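Engineer: Sequence and predicted structure, then a few things I'm wondering about:
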Amino acid sequence: MKPPPDFLYRLMTTNESEAIMFRQNIRIYNSCYSFTSMGAKIDKSVNKGPGPYVFRISGQVLHRIGSLLPVGGEPPAYSQLYVYDTASEILIRERTVGKEEGSPKLDQGIMLQLKDMLDEVNPLTQAFRMAQERIKEHNDVQLSIILLGSRNKKDKDNPETSRRKNVTMRGYYTYRIQQRISEGHIWQCGRRLFQQFLVYCCCAIESDRLWYIKNNQDLFRCDILNDICDAIEKGDLIGHVIRKRFYLPPSFTGSPKYMYQRYQDAMAICRWYGNPYLFLTFIANSRWPEIEAMLKYIPNQRPEDRLAIVARVFKLKLMQLLHCLKTECYFGTTIVDVYTIEFQKRGLPHAHILLWLKKEEVDLSTDYIDSIIHAEIPDKDRKPALYEAVSRFMVHGPCGEANRSCSCMVNDTCSKKYPKSFNKETTLDHNGCSIYRRRENKRTIKKEDNHMDNRSIVPYNPGLLLMFDAHINVEWCNTARAIKYLFKYIAKGPDKATLVIKDDATDEIKSYLDCRYLSASEVAWRKFEFDIQERNPSVMQLPVHLKG
C-alpha cells in the first residue's frame, strides 16, 4: 500500500486541534468529496445517549452517481461538483452535505487543502477534472466518462501473485483491515469512517453471495417449488407469479431458515438429553488488557475504532471460557453445550450459552443453586476484588424512577423487571424461573449518585467473574417452561425492521435485504468467519424422501 499524502497523514495521526476536529467529523468530510450519493438508511437512534459511537445501517445499500452535469436546474452534487461550477465548489459541498448530515460548520482551510490533495493524487478526480476542461472547450458535444480497470500486466516476479492467483472478496477485505508493522496504518486511523468502510465491505460481500443465490435457484433445490402442481398445492393460484419466487436457503448464515434450523437442532438436543441446567450470557469487555495493548501500537486509538481487535480478543476469551466449562468441568461434567453470538446495539459482541450437565453430578436443591449463583453484593472489606468486579459489571441500572431515560425502560417500566424484591432464600416461581436469594444486608454500590442494593444485582458466579473480568450472567434454567423461551431467544437471529410487503410474488432475498440491520461490530466478527452459532454434539438432519 502506498504511503498517504503528508497532509492526510497529519490529519489522521497527530494531536493538533485541526486534526482532532477533522477526525471527529471525518465522515462529513468524506461525504463532501464523495463521487456518489449513498442510498442507505443510517440508524441514528442507536447513538442516542452516552456510549461509544457505532455505525449501523438498515436495508439495502446503493450508490448513485448520476449524470456529469445537473439536470433540470437542480444544484450540482457529488461527482457533478468536480465538473460543474468549480469556482463555488467548496461552498456548495459544505452546504449540501452539511444540511444532510446535520454537521457543524466545516473548516474551510481543510476543505481547500483536501481539494488540492485529491486533484494531485487521485486518478478519478483527475479524470473528472479533465472532463471539465473538455466541456469548456466543446460545450455542445456529449461527453461520457468510462472508468476502466488497470491494464498493467501481472507481476510474475511477485511471489504472492504467483503462489495464489485468486482471492475471495472477504479474504481481500479481511487482509486489508489488519495492522502490519511493514505497512502504513492510515486505514485504521479512520475511526467512524473506518466503521463505515467495514459495513460497506460486508454489504458488498453479502450482495455478491445473494446475487449468486438468486441466479442459481436450481442448485438449492428450489426448482421443485416452481412446479405447477406444487405451486397449486401451496396456494399459488396466480399464474404470473409462478417461477418468480426467490427463496433464501438455510445454508445462508443469518437467513430465517438458517435460524429456524438452529432452533430445531437445539430442540432435538433437548429431546435427547433433557433440559439444560445453566444459561450464561458473556459480554466482551473493551478494557481487557489484550485490547489495550494492541491499541498502543497506533496513537489516539479507542476500542470502538478497532472493532476487529475487539472481535478477535472476544473470540479467544470465549474459547477460554468454553474450555473452562467443558474441559476443566467448572460446574461439573458438561455433556452438551450450545451457544450463539449476538451484538449489543452499541457494538460489543456477547455470547448466549446453554449447558447440559451430567445428571449424577447435579444437585437440584436451592442450596446447590446458591453455591454457584450469587445475586448479592459481596463484602467490600473481605472480598475487595470481587466487590470491584460486581460494581463494574453486574449492577443493572439505575433505571425506574432514578433514571427514566435508561434503555431498558418501556412504558415507564424496566423491561428486565429491575429492581427485584428482597428474598431471604432462593425459590422457584410458578413458571419454573429461579428467584434468587437477595437479602437486605445494607450493602450498597454507588452508581451515578444512586446507591444500588442487592435488588439491582445481576446473577453471577464469583469465580468466573474474577477470572474473565467481564459481565457474565449465570442463570439456573432446568425447568420445562423456560426451555422453549431460551431456545427461541438464542435462535431469534439478528435485528430486523418491521416491514409489510404487498406483492403476489415471494422474494425472500429482497425481504432479507430490506429488513436487515448491519453494525460495524457484527461485520468485524463475520469478516473473520467466526461462528455465529455452535453446538456440541452436532446434529445431523436426515433427508426425507417423499412418495412418488
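Structural biologist: Great, that's in hand. Residues are numbered from 1 along each chain as shown.
Engineer: contacts, neighbours, all on C-alpha from now
Structural biologist: Noted.
Engineer: What are the buried residues along the longest helix belonging to the chain?
Structural biologist: Criterion DSSP state H: the longest helix present in the chain is helix 192-215. The neighbour-count check on helix 192-215 (16 or more other C-alpha atoms under 10 Å) flags 192-203, 205-207, 210, 213-214 as buried.
Engineer: right, and the helix or strand after that helix?
Structural biologist: helix 228-233 (DSSP states H and E).
Engineer: residues of the next helix or strand after that following helix that come out buried?
Structural biologist: Per DSSP H and E, the first helix or strand lying C-terminal to helix 228-233 is helix 256-273. Using 16+ other C-alpha under 10 Å as the test for burial, helix 256-273 gives 256-260, 262-267, 269-270.
Engineer: Can you tell me the element Pro3 falls in?
Structural biologist: Here Pro3, judged by DSSP H and E, is contained in no helix and no strand.
Engineer: Quick check: it vs Gln195, distance?
Structural biologist: 21 Å (C-alpha to C-alpha, to the nearest Å).
Engineer: In a strand, Asn473, correct?
Structural biologist: Yes. Counting by DSSP: H, G, I helix; E, B strand; the rest coil, Asn473 falls inside a strand.
Engineer: these two touch, right, it and Phe282?
Structural biologist: Yes. Assessed by C-alpha atoms under 8 Å, Asn473 is found in contact with Phe282 at 6.7 Å.
Engineer: One more to weigh against that first structure:
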Amino acid sequence: MEGPSQKRGRLRLPITDELIEARQLYKQRCNRLQRGRGNIVAGPPTPPAACPPALLINRPCEGSAAETPRQRGHIDKKKREFAAANAKLDIGDHDQVCAYCGALVWEEEFTGRHVGPGPRAYSICCSKGKVLLPLLRPTPPELAQLFTGTRRREVKFHSNSRMYNNIFALSSFGGNIDESINNGSGPYVFRLNDHVYHSIGYLLPPDGRTPKYAQFYMYDGQEAVEHRLQFPHTGNTLDPDIVDLLLQMLNRDNVLIGIFKQVRERYHISEQILVRLRLLERRTSDGHFVNLPSGNDYEFAGLAVVQNLTNPRDILVEYKTTGLERITEIHPYFMSLQYPLLFPHGEDGYRLGIKHRQVPSSDQDNQKTVSMREFQAFRLQFRIGKGHTLLLDGRLLLQYIVAAWCCIEHSRLKWVEMHQSIICFDLYKNIVDSVSHGDTLAAEVGKRVVLPSSFTGGFRYMQQNF
C-alpha cells in the first residue's frame, strides 16, 4: 500500500476498506460518548486500535465530553448575537446582463476575471459564451392571460396547473411523487423519489376503455373535451371553458399535436391500414438556431415497417397494442411531450451532438458538445425578448426543474457506469471481497459500480470533503 501523501496541508491517506471501517467505528464511539456524556469523565474519546492517527486530526466529536462549558457558553453567545442582528442577505438587484446570451443575472453570480469596460460574461447561464441555443417563442395570449391573471378563474388555474397539464400531455409521467410534504401551510414543494421516466402508449385505447394522454388527440370537438374532464383524479377541479380554450390554442400552435392530428385524419380516411407513427431522434440542424420539428423529423408507416430497422431512440407509436414504450431522456421530444403548457409550440429539448459555439460540425470531440446540465442552465434563465412560458407557472416549473435535475443525475450515473475503467475500477475490490465474505453464488453478487470522489453526493465525495 502506498504511503501517505507528503503534500503541504492536511495529511491524506489512501482510502481502503480498513480505513473506512475504522472511521465508522470511531464515529460510533463518539456517538456513544455523546449519549452518555453525563457519566463520563471529560476527555477525548479513545480511538480504536485500527484507526490511523490521521483520522483524529482536527476532528473533535460535536457535543461530546471534550467540549467544555466555557466553549459551549461562547457558542451560545455567538448564536444569540447572530439572532439579535437579524441580518438580511442582500445580493443586489437582478440587473446584470450576460455579454453573450443576454440573460439577467445577479452581480454576485460572476466568477473569474473581467478586463475592460462593458458587460461581463457569466458561466451560470451560457458557460461564458460556449452554449448557443435558440430562444423559446413568445407565449400564446390565451396562456399568458391564465398564467399572469389575478382573477378568481386564473388563480384557480394556477392551483391546478399540474392537473391541466396532465390532461393535455402526450406522455405519462413516471416517478414516486411524495405529496405528504405539502400537508402544512407553507409554500408548495414538489418532492420526487427514485428516477423519472416518461412513457407513451398506443394511438387508440382498447375496446371499452377511456382514452389517456396522446389518445385524447384521436378525438375532436366536444368529445375531446368530455374525455379530458373524465381523466382520473380530476374530480370537479377542471373548468370546461379553460379546457376548451387550451385545446384550441394547442391545436393551433403546437407542432407535435399537429402531427397527431394528421394521424387522426389518416385513421378516418383508411381504417383498414394500421397506422404507425415514428418520431425520429436524429436532427439535421445544428441545434443553435432552430428548435421546432420539421417535416423530416417524423414519418407515418404501415405494416411494412420492420422494428429492427428503427433507431432504438426513436419513439414508435403503434396503432392499437398493449404495453407502454419508454422514452429516452435524450430524445428531443422528451420534455415537450410531457409539458405542453410549458412548451406550447412543441419546441425541441436536449439532444446529443449540439456543438459549443464556434466549434465546427466536423469536430468529433465529445468534450466540445453541450451537456444536459448546460442545456437546462441556459433554458432556465430570464432574457428580455424571448418567450417566458417556462418561467411563468410556479408549480409546473417546480416539477420541470426536479425532473430535469433527475435526468441530469441519471446521465451522470450512466456515464460512470459505462466508464468504470477510466476511474480505476480495478483498484477497488469486488468479486474477491464477495468470495471472502461467503457470497459464492454469482447471482447473489451482482455488478458493482464504483462512484468516484468527483461525483457530487457520492460516498467518496462525502468522505473527501467532510
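Structural biologist: On my side now, so go ahead. Computed from a predicted structure; not experimentally measured.
Engineer: before we move on, the earlier item: kindly reformat the buried residues of helix 256-273 of the first structure as JSON lines and extend each row with distance to Met111 of the first structure.
Structural biologist: Converted to JSON lines, these look like this (distance: C-alpha to C-alpha, whole Å):
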{"residue": "Pro256", "distance to Met111 of the first structure": "45"}
{"residue": "Lys257", "distance to Met111 of the first structure": "48"}
{"residue": "Tyr258", "distance to Met111 of the first structure": "47"}
{"residue": "Met259", "distance to Met111 of the first structure": "47"}
{"residue": "Tyr260", "distance to Met111 of the first structure": "50"}
{"residue": "Arg262", "distance to Met111 of the first structure": "51"}
{"residue": "Tyr263", "distance to Met111 of the first structure": "52"}
{"residue": "Gln264", "distance to Met111 of the first structure": "56"}
{"residue": "Asp265", "distance to Met111 of the first structure": "56"}
{"residue": "Ala266", "distance to Met111 of the first structure": "55"}
{"residue": "Met267", "distance to Met111 of the first structure": "58"}
{"residue": "Ile269", "distance to Met111 of the first structure": "60"}
{"residue": "Cys270", "distance to Met111 of the first structure": "61"}
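Engineer: just the strands in the second structure please.
Structural biologist: In the second structure, the strands defined using DSSP state E lie at 96-97, 104-105, 172-178, 191-200, 276-279, 298-301, 315-317, 325-327.
Engineer: CSV for these, including mean neighbour count and distance to Pro232 of the second structure?
Structural biologist: As requested, the strands of the second structure are exported to CSV (neighbours: other C-alpha atoms under 10 Å; distance: least, C-alpha to C-alpha, whole Å):
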stretch, mean neighbour count, distance to Pro232 of the second structure
strand 96-97, 19, 45
strand 104-105, 19, 40
strand 172-178, 14, 13
strand 191-200, 17, 17
strand 276-279, 20, 26
strand 298-301, 16, 30
strand 315-317, 22, 23
strand 325-327, 18, 21
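Engineer: Among the ones you listed, which comes closest to Val290 of the second structure?
Structural biologist: Counting by C-alpha to C-alpha, Val290 of the second structure lies closest to strand 298-301 out of the strands of the second structure; the figure is 16.1 Å.
Engineer: After alignment, which residue of the second structure pairs with Lys244 of the first structure?
Structural biologist: Counting by TM-score structural alignment, Lys244 of the first structure corresponds to Lys447 in the second structure.
Engineer: Residue in the second structure paired with Arg23 of the first structure?
Structural biologist: Using TM-score structural alignment, Arg23 of the first structure sits opposite His158 in the second structure.
Engineer: Can you say which two of the buried residues of helix 256-273 of the first structure are spatially most distant?
Structural biologist: Pro256 and Cys270 (21.2 Å).
Engineer: before we move on, back to that, now, which of the buried residues of helix 256-273 of the first structure sits nearest Ile509 of the first structure?
Structural biologist: Nearest member of the buried residues of helix 256-273 of the first structure to Ile509 of the first structure, counting by C-alpha to C-alpha, is Pro256, at 10.6 Å.
Engineer: got the contact list for the aligned partner of that closest one in the second structure?
Structural biologist: Under the alignment defined by TM-score structural alignment, Pro256 of the first structure is paired with Phe459 of the second structure. Contact analysis of Phe459 of the second structure by C-alpha atoms under 8 Å, 6 or more residues apart in numbering lists Leu451, Ser453.
Engineer: measure Phe459 of the second structure to Ser453 of the second structure for me?
Structural biologist: For Phe459 of the second structure, the distance to Ser453 of the second structure - C-alpha to C-alpha - is 7 Å.
Engineer: and what of Gly394 of the second structure?
Structural biologist: Taking C-alpha to C-alpha, one finds Gly394 of the second structure at 35 Å from Ser453 of the second structure.
Engineer: What of Gly385 of the second structure?
Structural biologist: From Gly385 of the second structure to Ser453 of the second structure the distance is 41 Å (C-alpha to C-alpha).
Engineer: Check Ala22 of the second structure too.
Structural biologist: Distance, Ala22 of the second structure to Ser453 of the second structure, by C-alpha to C-alpha: 19 Å.
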